[in-house]
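Trainee: Sequence plus predicted model, see below.
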Amino acid sequence: MLYTITAPWRHEEEIRKSRFLAQAVPIAHPEEALAWFALVGDASATHNCWAYRVGDAYRFNDDGEPGGTAGRPILQAIDGQGCDRVAVLVTRWYGGIKLGAGGLARAYGGSAAECLRLAPREPIVATGALHMHCDFTELALVSARIRESGGQIARETFDADGAELTVTAPLDRLDAIAARVVDISRGRIQPRRDPG
């Protein structure tokens, strides 16, 4: 199971006189990650190295550190912690002692991993959607049963005859919700699954 973090998180440590600040945020799109890196990177720091993963989309940047010693270890920390939909920036202020390639990889990857390990997390649950039209007379009951069954009404649009509902729920609950709606409406409401 994959996880995402539920709030921005920071973790700071000193490694052989260099200061490392790891910051992580939840993201939905790669563009969010790039904008966040530009916003929180510290221009006065020696290096601002980063990585993000959103499903199959990922990128990393060593920001002047030797190739493969910063960005890739941060990405490996994201994967190693079982995370997705996260961006991690590790900022380094050089303290005068060279760490070597292995030391840099351990410092960047370790700081990122510890930041993600300590951050509040939640599982990423695959969701789907149902669409249905409901008469006004059945709307309150149908809405209540949808919520009781683990669904959420994501959108409600009204017309002269009732409401068009878009219901989101975990994929493994969609069939049960649809069956319950058909049952309580005695077949008058026929939920349709999102084609995606």
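Mentor: Alright, I've got the coordinates. Because the structure is a prediction, the values reported are computed rather than measured.

Trainee: From now on I want contacts and neighbour counts done on CA atoms only, so please keep to that.
Mentor: Noted.

Trainee: In terms of helices and strands, where is W50?
Mentor: Assessed by DSSP states H and E, W50 sits inside strand 47-54.

Trainee: Give me the helices and strands touching that strand, please.
Mentor: helix 30-40, strand 57-61, helix 71-80, strand 86-93 (3 or more C-alpha pairs under 8 Å, 6 or more residues apart in numbering; DSSP states H and E).

Trainee: 10 Å instead, please
Mentor: Counting contacts by 3 or more C-alpha pairs under 10 Å, 6 or more residues apart in numbering; DSSP states H and E, strand 47-54 packs against strand 18-26, helix 30-40, strand 57-61, helix 71-80, strand 86-93, helix 100-118.

Trainee: Could you give me the buried positions within the last one?
Mentor: By neighbour count on 16 or more other C-alpha atoms under 10 Å, the buried set for helix 100-118 is 104-117.

Trainee: And for the first one?
Mentor: Residues S18, R19, F20, L21, A22, Q23, A24, V25, P26 are the ones in strand 18-26 that count as buried (16+ other C-alpha under 10 Å).

Trainee: quick check, distance from stretch 19-29 to the centre of its chain.
Mentor: Offset of stretch 19-29 from its chain centre (C-alpha atoms, centre = their mean, to the nearest Å): 12 Å.

Trainee: Apart from its neighbours in sequence, what residue is nearest the residue nearest the centre of the chain?
Mentor: By C-alpha atoms, centre = their mean, the chain has its centre lying nearest to R85, at 3.3 Å. Once flanking residues are discounted, R85 sits nearest to V54: 4.4 Å by C-alpha to C-alpha, 6 or more residues apart in numbering.

Trainee: Please compare the first structure with the one that follows:
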Amino acid sequence: MNSSAYPVPEQSVIFEEEIKKSVFITQISHTPSIDEAKAFVQQVKIQHSGARHNCWGFVAGRPENSMMWGFSDDGEPSGTAGKPILAQLSGSGIGELTAVVTRYSGGIKLGTGGLVRAYGGGVQQALKLIQTIEKKITTRLRVELDYGFIAIAQSELSKFGALEIASEYSEKVVLIVEVEVNQVDALTLSIINKSGAKAMVSLFENN
């Protein structure tokens, strides 16, 4: 599992342009799963049911995870729409996004090269409008320690950006904390060292 954070779209964007009397409307939305990507495509198809083509591409997970990619030419010549859309999305470094490019044809043929430029270019322009937020990959840890080490542990948790989710005070203190996956090893080592190996840190199994 890749534990590093990656950018995702903060909100949807729309970019519209006219090329040789054809109107191209590019819509990009945040879609955290393949099902949500397909639902967004359907939504745009309904919205623009009068258009001849609603071509699309999606990256439904991490930017580099090609298992979560998909695309369609939706009736345009093979390779002229879906692939250029996906190429722009996968090259953007942004994850969890779907682009649908709607074309209202103006009767002038663009040729295969013209279509590739129109579909890819529309997505390229729309991507420039996107504001992103960072998607952090987190996990939960169980920290068990003596009362005397609470202050030290909480200081370490704060240092590594860990959030306390729950706590239990009985013979010992048990803290359930949420932390970024790529900080787990360093945080665990730090707490064990600072407590003289008296604290126990383990992955929290939430059954």
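Mentor: Looks like it arrived, so ask away. Predicted model only: the values in this text are computed from it and were never measured.

Trainee: And the strand holding W50 of the first structure, how far out from the chain middle?
Mentor: Per C-alpha atoms, centre = their mean, the centroid offset for strand 47-54 of the first structure relative to its chain is 15 Å.

Trainee: OK, contacts around the corresponding residue of the first structure for C55 of the second structure?
Mentor: Aligned counterpart of C55 of the second structure in the first structure: C49 (TM-score structural alignment). By C-alpha atoms under 10 Å, 6 or more residues apart in numbering, C49 of the first structure lies in contact with 22, 37, 41, 60-65, 69-72, 74, 88-92, 108.

Trainee: now those: which count as buried?
Mentor: 22, 37, 41, 60-62, 65, 69-72, 74, 88-92, 108.

Trainee: Test my guess that R140 of the second structure contacts L203.
Mentor: Yes - counting by C-alpha atoms under 10 Å, L203 is a contact partner of R140 of the second structure at 6.2 Å.

Trainee: Run through the residues that contact D56 of the first structure.
Mentor: Counting by C-alpha under 10 Å, 6+ apart, D56 of the first structure makes contact with D84.

Trainee: An error on my part: the question was meant for A38 of the first structure.
Mentor: The contact partners of A38 of the first structure, taken as C-alpha under 10 Å, 6+ apart, are N48.

Trainee: before we move on, the earlier item: between R140 and L203 of the second structure, which is the more surrounded one?
Mentor: R140 (21 against 13; other C-alpha atoms under 10 Å).

Trainee: where's the closest residue to the more buried one other than its chain neighbours, which helix or strand?
Mentor: What sits nearest to R140 of the second structure in space, not counting adjacent residues and going by C-alpha to C-alpha, 6+ apart, is E178, at 4.4 Å. Here E178 of the second structure, judged by DSSP H and E, is contained in strand 173-180.

Trainee: what's around the closest residue to P170 of the first structure other than its chain neighbours, how many residues?
Mentor: Counting by C-alpha to C-alpha, 6+ apart, P170 of the first structure lies nearest to T127, which is 4.1 Å off, once chain neighbours are set aside. Neighbourhood size, T127 of the first structure [other C-alpha under 10 Å]: 13.

Trainee: Settle this for me: T127 of the first structure is touching L174, isn't it.
Mentor: Yes - with contacts counted by C-alpha under 10 Å, T127 of the first structure reaches L174, the gap being 8.6 Å.

Trainee: Kindly point out which residues are neighbours of both of the two.
Mentor: Residues touching both T127 of the first structure and L174 by C-alpha under 10 Å, 6+ apart: G151, T168.

Trainee: Quick one: map W9 of the first structure onto the second structure.
Mentor: Match for W9 of the first structure (TM-score structural alignment): V13.

Trainee: where does its match sit relative to S158 of the second structure, distance-wise?
Mentor: Applying C-alpha to C-alpha, to the nearest Å, the value for V13 of the second structure to S158 of the second structure is 36 Å.

Trainee: So for those two, which sits in the more crowded spot?
Mentor: Higher neighbour count among V13 of the second structure and S158: V13, with 18 against 11, using other C-alpha under 10 Å.

Trainee: What's R103 of the second structure aligned with over in the first structure?
Mentor: Taking TM-score structural alignment for the superposition, R103 of the second structure sits opposite R92 in the first structure.

Trainee: mind listing what that match touches?
Mentor: 12-15, 18-22, 42, 44-49, 107-108.

Trainee: mind running it again at 6 Å?
Mentor: If a contact means C-alpha atoms under 6 Å, 6 or more residues apart in numbering, then R92 of the first structure has R19, F20, T46, H47 as its contacts.

Trainee: Equivalent analysis for G82 of the first structure, please.
Mentor: Applying C-alpha under 6 Å, 6+ apart to G82 of the first structure gives the contacts L2.

Trainee: Quick one: map it onto the second structure.
Mentor: In the second structure, G82 of the first structure lands on G93 (TM-score structural alignment).

Trainee: likewise A178 of the first structure?
Mentor: When the second structure is aligned by TM-score structural alignment, A178 of the first structure is paired with T188.

Trainee: Name the helix or strand for that match, please.
Mentor: T188 of the second structure belongs to helix 184-194, assigned by DSSP H and E.

Trainee: That helix against the first structure, how far on average?
Mentor: Following the fit onto the first structure, the mean deviation recorded for helix 184-194 of the second structure is 2.5 Å by mean C-alpha distance after the TM-score superposition for the first structure.
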